[in-house]
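Asks: sequence and predicted structure are below.
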Amino acid sequence: MKKPTLLILAAGMASRYGSMKQIDGFGPNGETIIDYSIHDAIKAGFGKISFIIREEFLDSFKSIFEPKLAGKIETDYVFQTFDLKKYGIDKEIERAKPWGTGHAILEAKNQIHEPFCVINADDYYGYEAFENMVHFLTTQAAPNKYSIVGYKIGNTLSENGSVSRGVCQTDAQGNMAEINERTKVYKKDGGIVYENEDGSTHGLDANTPVSMNFWGFTPEVFKITEKLFVDFVHQNQTNPKSEFFIPLIADYLIKNNIATFKVIPTDAKWFGVTYKEDKDIVQENINKLVKDGVYPSKLW
């Protein structure tokens, strides 16, 4: 069986962070968060890294990653663009940002032909998640069997502001029954809440499983994703801030009994960079992992 591919979402604008956090240095020798994900992915058994980026990022990404990864793992690049004609939509819709994470994975439909995993560029996930995902993709994945790594929401929050989280509900078999994207989740009065557009707040248990965009798919997902994306564009063409999130795809597949999503649990503490103020925390966490021997001080 062909080894699975790791698809890294790195086309975001990083508006809250203030710079290209995807290639910012955090490790002792300037390693990016992506470096640690790729290191874990290679160790776990992935066979290819596909970066989803904006085309103007290409030279920067190649100069940073190609020298490190040459001879270690295959790499390629997918561009997330504003071109809708490739999906049969003959109109231009002006937007400041790309169409979101669901559209990002769709852009890779012509380059991925094996089971694959999707992650964020600016999130640290830990080796266990990659190991468990490779096991799923090589032994259980099928056109009607997908997966997601479920992190406890209490282990995923920023100290410096609100975050977006896909909140998962599971059934008795450990499969996801429903996922709801909460775009404003934060700590409040010793607890955790999410805030709706009308300003109302609702509590969340700290052990609630959430998506950190760590998904497992087979290529069959592209066909249904394209149909959903085209419908989404037609419905949201006058809303320049609308985003086609991966959870929208998962929710559709589940509710229409097309596919199940195994929720792979983890107690790992996620960390990542949403705000500029998160950088010091990320560096402290990585330095501790190096000190504890999880990673060498010089990764490559």
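Replies: Ah, there it is.

Asks: contacts, neighbours, all on C-alpha from now
Replies: Will do.

Asks: and after the helix ranked longest in the chain, which helix or strand comes next?
Replies: Ranked by residue count and defined by DSSP state H, the top helix of the chain is helix 221-236. With elements assigned by DSSP states H and E, the helix or strand that comes after helix 221-236 is helix 246-255.

Asks: how far does that next one sit from its chain's centre?
Replies: 15 Å (C-alpha atoms, centre = their mean, to the nearest Å).

Asks: same question, stretch 151-163
Replies: Here the centre of stretch 151-163 is set off from its chain's centre by 15 Å, with C-alpha atoms, centre = their mean.

Asks: mind listing what's buried in it?
Replies: Residues of stretch 151-163 classed as buried: Tyr151, Lys152, Ile153, Gly154, Asn155, Thr156, Leu157, Ser158, Ser162, Val163 (neighbour count, 16 or more other C-alpha atoms under 10 Å).

Asks: quick one: the strands in the stretch 51-200 of the chain?
Replies: 74-79, 116-120, 123-124, 145-152, 163-170, 176-188, 191-195 (DSSP state E, counting those that start in this stretch).

Asks: among those strands, which is nearest Met13?
Replies: Minimum separation from Met13 across the strands of the stretch 51-200 of the chain (C-alpha to C-alpha) falls at strand 116-120, 12.8 Å.

Asks: can you list the residues that contact that closest one?
Replies: Identification of contacts with strand 116-120 by C-alpha atoms under 8 Å, 6 or more residues apart in numbering yields 4-10, 105, 133, 137, 212-219.

Asks: which residues are contacting stretch 122-138?
Replies: By C-alpha under 8 Å, 6+ apart, the surrounding residues in contact with stretch 122-138 are 1, 3-4, 10, 21-22, 33-34, 36-37, 40-41, 44-46, 115-117, 147, 149, 212, 216-217, 264, 266, 268-273.

Asks: now do the helices in the protein.
Replies: Under DSSP H, the chain gives helices at 33-44, 58-69, 101-106, 127-139, 221-236, 246-255, 278-291.

Asks: take this one as well and set it beside the first:
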Amino acid sequence: MKPTLFILAAGMGSRYGNLKQIDGLGPNGETIMDYSIYDALRGGFGKVVFVIRKSFDKEFREKVISKYENHIPVEVVYQELDNLPEGFELHPDRVKPWGTNHAVLMGKDVIKEPFAVINADDFYGRESFGILADKLKELEGKENHYCMVGYRLHNTLSESGAVARGVCEKDENDYLTSIVERTHIERVDGVIKYKDAEDYWFELGENTPVSMNMWGFTPEYFNYSEKYFEKFLELNQGNLKAEYFIPLMVDHLISTKTADVKVLDTPSKWFGVTYAEDRASVVDKLQKLVDTGEYPTPLWQ
């Protein structure tokens, strides 16, 4: 069975204001998501599941899903604030979404095979999808063995300013031991450094593996996530901004030795529009990939 690609797109409506503004960055108005699905299809994925907000379902189906329907099976699930476990009620003042791992939980009823999780608006690169699909096929029928694509830090920096990255530590067998979110990483005088909460600078190696939210799981991950979400809610009842992130869940599973996570190295360059100034650079990068024959144009015939 081919693995499924699970795309986190529930934040898209709030970020762009309206789906009409999903940014066409490719030569024929392609979005970054178009390239991800194209790469996933040729990498060996068999289905796409989107998690979105119900409020823009109609527009999303018309403007986004219609492109892919003749190429790959597509399903949609919804992330809503009031989608909580039994016994929990939504705080009336809560407006912030519950975070990436809550979004992942929404796929529980439609995903029964190994699956990848990605962000809708990040460019991950052809090689990464192939590497991840191959690993997920190996995990068919297995449990408690997960994976993530670890990008080489120098392949993820923005030319426009500092970035936040999940800096990964791994053991000698390439299994993840920890992820620490570094919120200010940039190249300073030719050297990559991060600034900590006390404003001290520390150097990072060019090839330090970082998480760009490209994960591989098997279906029992949903059960762990559901149980841990209940604990998360109990601990954060009064915190209206607390978010249930994927690394939080993964870190819990690693620290309790419930599961292991293989870090998969990729030569792909990651890019996205972190700053408004990044847009022109992303357009240029996509144009170059088309010019060198990496992608056809238009992408979806």
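Replies: Everything's here; your move. Since this is a predicted model, take the numbers as computed values, not measurements.

Asks: now the helices of structure 1 as TSV including mean neighbour count and distance to Asn207 of structure 1?
Replies: Output for those, formatted as TSV (neighbours: other C-alpha atoms under 10 Å; distance: least, C-alpha to C-alpha, whole Å):
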stretch	mean neighbour count	distance to Asn207 of structure 1
helix 33-44	21	24
helix 58-69	13	36
helix 101-106	23	25
helix 127-139	19	17
helix 221-236	16	29
helix 246-255	19	19
helix 278-291	16	21
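
Asks: nearest to Thr208 of structure 1, of those?
Replies: helix 246-255 (16.1 Å).

Asks: can you list the neighbours in contact with the closest one?
Replies: Residues contacting helix 246-255 of structure 1 (C-alpha under 8 Å, 6+ apart): 101-102, 166, 176-181, 213, 225, 228, 259-261.

Asks: just the buried ones from the residues you listed, in ChimeraX syntax?
Replies: In ChimeraX syntax, the buried subset of the contacts of helix 246-255 of structure 1 is picked out as below (16+ other C-alpha under 10 Å):
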select :101,102,166,176,177,178,179,181,213,225,228,259,260,261
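
Asks: Ser55 of structure 2 -> structure 1?
Replies: The criterion is TM-score structural alignment: under it, Ser55 of structure 2 has Glu56 as its aligned partner in structure 1.

Asks: now the buried residues of stretch 151-163 of structure 1 as TSV including distance to Arg95 of structure 1?
Replies: Output for these, formatted as TSV (distance: C-alpha to C-alpha, whole Å):
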residue	distance to Arg95 of structure 1
Tyr151	32
Lys152	33
Ile153	31
Gly154	33
Asn155	33
Thr156	29
Leu157	29
Ser158	28
Ser162	24
Val163	22
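
Asks: among the residues you listed, which one sits closest to Phe232 of structure 1?
Replies: Among those, and counting by C-alpha to C-alpha, the member closest to Phe232 of structure 1 is Val163, at 23.3 Å.

Asks: how much space separates that closest one from Val193 of structure 1?
Replies: Val163 of structure 1 is 11 Å from Val193 of structure 1, where distance means C-alpha to C-alpha, to the nearest Å.

Asks: anything in contact with each of the two?
Replies: Shared contacts of Val163 of structure 1 and Val193 (C-alpha under 8 Å, 6+ apart): Val185, Tyr186.

Asks: and the end-to-end length of stretch 185-202 of structure 2?
Replies: Terminal residues of stretch 185-202 of structure 2 are spaced 9 Å apart (C-alpha to C-alpha).

Asks: list the contacts of that stretch.
Replies: 154, 157-158, 161-165, 182-184, 203-206.

Asks: ok, Leu286 of structure 2 touching Gly26?
Replies: Yes - with contacts counted by C-alpha atoms under 8 Å, Leu286 of structure 2 reaches Gly26, the gap being 5.9 Å.

Asks: circling back to that earlier point, take the strands of the stretch 51-200 of structure 1 and lay them out in CSV including distance to Ser15 of structure 1.
Replies: Below are those laid out as CSV (distance: least, C-alpha to C-alpha, whole Å):
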stretch, distance to Ser15 of structure 1
strand 74-79, 19
strand 116-120, 15
strand 123-124, 16
strand 145-152, 25
strand 163-170, 13
strand 176-188, 15
strand 191-195, 20
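
Asks: between those strands, which gets nearest to Gln237 of structure 1?
Replies: strand 176-188 (20.3 Å).

Asks: how many residues are close by His71 of structure 2?
Replies: With neighbours defined by other C-alpha atoms under 10 Å, the count for His71 of structure 2 comes to 14.

Asks: need the contact list for it.
Replies: Not one residue lies near His71 of structure 2 by C-alpha under 8 Å, 6+ apart.

Asks: relative to Pro97 of structure 2, how far out is the residue nearest to Phe271 of structure 2 when sequence neighbours are not counted?
Replies: In this structure, Phe271 of structure 2 finds its nearest non-sequential neighbour in Phe123, 5.2 Å apart by C-alpha to C-alpha, 6 or more residues apart in numbering. Remark: distance between Phe123 of structure 2 and Pro97 of structure 2 (C-alpha to C-alpha) = 23 Å.

Asks: so for the two, which residue has more residues nearby?
Replies: Phe123 (23 against 19).

Asks: out of the buried residues of stretch 151-163 of structure 1, which comes closest to Asp76 of structure 1?
Replies: Of all the buried residues of stretch 151-163 of structure 1, the one with the least separation from Asp76 of structure 1 (C-alpha to C-alpha) is Tyr151, at 28.3 Å.

Asks: ok, the closest one touching Val210?
Replies: Yes - the criterion here is C-alpha under 8 Å, and Tyr151 of structure 1 meets it with Val210 at 5.3 Å.

Asks: closest to Ile93 of structure 1 out of the helices of structure 1?
Replies: Taking C-alpha to C-alpha, helix 221-236 is the member of the helices of structure 1 nearest to Ile93 of structure 1, at 9.1 Å.
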